[in-house]
Each structure stands twice: as C-alpha cells, then as structure tokens.
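Trainee: okay, predicted coordinates and the sequence, questions at the end:
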Amino acid sequence: MRTARHYSPIVSLIFGNILLAASLLLFGWAEGLTFLVISVILFTIGEVLLFTMMDLFIDRIAKPESKGIYFGTIGFNHLGSVMTPVFGGLLLSQYGAEIGLKIFIPLALMTALGLPFLWIAHQRLLSREKKEKVFQVSA
C-alpha cells in the first residue's frame, strides 16, 4: 500500500486487476504447494489494491453531492464477494481440481475484462485533470 500511494488510484486498480487475473491463472496451473502459495500472495496483493483503492478512486471522481450514491452503488461489489465462493465451490465440486485450467482460465479472463474499462477511466481522468489545470491557470 505504501508503494501504491505514489500512483493514482486508477493505476493501482489496473495493477490489482492484473495481479488478480494472473493469480487465477496460477491457481489453475498450480500443481505444488509453491505455486499455490505464490498464487495466494498475488491474489491477496491484487485484492488489497482493488478494494482499498476503489474507495480512493470513487472519492476522487465523485462530485461532493453525489458521493453517497457512488459509494452506495459500489456496495454491490460485496454481492460478488458473497456469491463467488459459492459458485467457485460448486464448480470445483462438479468438475474437480484436476481440470483447474478449465475452471480458472474463464475466471481469469472475466477478471481481465475489467482492464479496458479501467484504462478508459484512466484516460478520461487524465483528460479531465488536464482541462482543470488549464482552467485554473487561465482563471
């Protein structure tokens, strides 16, 4: 988190998303304890970056009068946090851990689908900040 504070929240979100997707792929490939431990570490770092920086990002983009709506809406993320272990457990019990790649590759791809949206948000935020700086300089 100390390192992530030096970057914008959206860059940390992108990096967290990449770490989460990579850890899911490693879970599928993991055959020994070493890969499982590395997967868990990457997953934990990605999760910390995503969930802590999300609040900072929302605080940064939301207008003061709309922050309650933004933070309330992001609460729907918790629904996924509740449902994911249930569906993951069902997939593992149905197909078994022997075919881990067939389970974890789709999960990693679904996680990585967020990257283009995060990149677009990053570009828009940079553009907005440039406009605000130009406006402040000219005022």
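Mentor: Received the coordinates, thanks.
Trainee: can we go C-alpha only for contacts and neighbour counts from here?
Mentor: OK.
Trainee: next, the buried residues of the longest helix anywhere in the chain.
Mentor: Criterion DSSP state H: the longest helix present in the chain is helix 33-61. Burial within helix 33-61, assessed by neighbour count using 16 or more other C-alpha atoms under 10 Å, is assigned to 35-36, 39-40, 42-50, 53-54, 57-59.
Trainee: just stretch 95-109 next, same as before
Mentor: For stretch 95-109, by 16+ other C-alpha under 10 Å, it's 100, 101, 103, 104, 105, 107, 108.
Trainee: determine which two of the residues you listed are furthest apart.
Mentor: Greatest spatial distance among these (C-alpha to C-alpha): 100 and 108, at 11.7 Å.
Trainee: report the contact partners of residue 57.
Mentor: 9, 10 (C-alpha atoms under 8 Å, 6 or more residues apart in numbering).
Trainee: again, 6 Å this time
Mentor: Applying C-alpha atoms under 6 Å, 6 or more residues apart in numbering to residue 57 gives the contacts residue 9.
Trainee: and it, how far from residue 78?
Mentor: Separation of residue 57 from residue 78 (C-alpha to C-alpha, to the nearest Å): 17 Å.
Trainee: chain center to stretch 29-38, what's the gap?
Mentor: Taking C-alpha atoms, centre = their mean, to the nearest Å, one finds the center of stretch 29-38 at 22 Å from the center of the full chain.
Trainee: okay, one more to line up with it:
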Amino acid sequence: MSRKVVAFGIVAILSGAAALAVIWQFGANPGDATAIAQGRQLYTENCASCHGVNLEGQPEWKRPLASGRMPAPPHDASGHTWHHPDGVLFRVTKEGPAAVVGGSYESDMQGFGEMLSDEEIRAVLAFIKSTWPERERAYQAEMSSREKEKTQ
C-alpha cells in the first residue's frame, strides 16, 4: 500500500472523529435559561406546526400515514426523543431523519441545517430537553455519555 493511501486513510479517520466530536458538543443544556427561551421561540416558528405546540406530536404517530411516511412524533416525555443521544438528535435536526436512519427511509421532516445555525439547533434541543421530567433527562444524558465514550 502506498504511503499516500495510508496517509489519506489516516486523515479520513481523524476527520470523521473530529466531525463526531463536534456533533457531541451540541448536546443541549436543559438548564441554560437563555438557550431555552431562544429554543422555545425557534421551536414555535419551525417545529410546532408538525410536532405540536405542546410537543405532543401528530395523532397516531406510531402508524404510517396514507403516504407511507411516519407522522411527526411527540418531543415530550410520551415520545421517543429522549431515548436518543445528543449526537443523534443534533444530526436528525440538522440533516433530517434519513441522515441517521439511512436506506430508503422517507420523512416529511426536512433537515434544518440551512435554516438554523448550529447554535439555534442547540437552543431548540435545550428547550425540548427542558420539558422532560428528571427521569427522562437522566436517561438521555446517560445515552449521550455512552455515545461520547464510544468515540474517545
């Protein structure tokens, strides 16, 4: 194997690890009052029309729509958002669910990376997380910690 190929592989691996490290820094802090206030406003403007004003999601969110796509899930404690680590939540919000689920998954949710800055995405996630009971926040924090450990 040539030195160029090996060097390119090392750069690619390091770049991927750096990109993952950057994603985890976007773990929203549900205790940051400024971020929560900003996130609430951004959620109202960009997310509530599908995910509900009270984060309740669309009716029958576990069953496919006539289009075959899944309805918007709730982001409150009754949904599954808190089951996902920070890196996944950030990436789904920024790039859309297909970026994480892959394959032929189709969703009505677009990625918001071109509409919201990384800081604004963090704020929306901080708002969502601030609404969860302590048990769900603790579980999600543990999932995020495990996710981060896997890349170190």
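Mentor: Arrived safely. As the structure is a computational prediction, the values presented were derived from the model and not from experiment.
Trainee: just give the TM-score of the two.
Mentor: Laid over one another, the chains give 0.28 as their TM-score (TM-score structural alignment, normalised by the length of structure 1), with 53 aligned residues with a C-alpha RMSD of 3.2 Å.
Trainee: next one: the longest helix of structure 1 to chain centre, how far?
Mentor: 7 Å.
Trainee: going on from it, what's the next piece of helix or strand?
Mentor: helix 67-74 (DSSP states H and E).
Trainee: give the buried residues for that following helix.
Mentor: residue 70.
Trainee: I'd like the next helix or strand past it.
Mentor: Going down the chain from helix 67-74 of structure 1, the next helix or strand is helix 77-95, by DSSP H and E.
Trainee: report the angle between the axes of that next one and helix 33-61?
Mentor: Helix 77-95 of structure 1 and helix 33-61 are oriented at 160 degrees to each other (axes from the mean of the first three to the mean of the last three C-alpha atoms, to 10 degrees).
Trainee: gap between the following helix or strand past helix 77-95 of structure 1 and the chain center?
Mentor: The helix or strand immediately downstream of helix 77-95 of structure 1 is helix 100-112, counting by DSSP H and E. Remark: helix 100-112 of structure 1 is offset 15 Å from the chain centroid, using C-alpha atoms, centre = their mean.
Trainee: output the contacting helices and strands for helix 100-112 of structure 1.
Mentor: On a contact count with 3 or more C-alpha pairs under 6 Å, 6 or more residues apart in numbering; DSSP states H and E, helix 100-112 of structure 1 meets helix 9-29.
Trainee: so what secondary structure elements neighbour the helix it packs on?
Mentor: Judged by 3+ C-alpha pairs under 6 Å, 6+ apart, helix 9-29 of structure 1 is in contact with helix 33-61, helix 100-112.
Trainee: out of these, which gets nearest to residue 123 of structure 1?
Mentor: Nearest to residue 123 of structure 1 among the helices and strands packed on helix 9-29 of structure 1 is helix 33-61; the distance by C-alpha to C-alpha comes to 12.8 Å.
Trainee: hey, where'd the helices end up in structure 2?
Mentor: Counting by DSSP H, the helices of structure 2 are 3-24, 33-46, 48-51, 86-95, 98-101, 118-130, 134-150.
Trainee: adding mean neighbour count, write those out as TSV.
Mentor: Putting the helices of structure 2 into TSV (neighbours: other C-alpha atoms under 10 Å) gives the following:
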stretch	mean neighbour count
helix 3-24	13
helix 33-46	18
helix 48-51	18
helix 86-95	22
helix 98-101	14
helix 118-130	24
helix 134-150	15
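Trainee: which ones are touching residue 111 of structure 1?
Mentor: Going by C-alpha under 6 Å, 6+ apart, the list of residues near residue 111 of structure 1 reads residue 21.
Trainee: please repeat the previous calculation with a cut-off of 7 Å.
Mentor: Counting by C-alpha atoms under 7 Å, 6 or more residues apart in numbering, residue 111 of structure 1 touches 17, 21.
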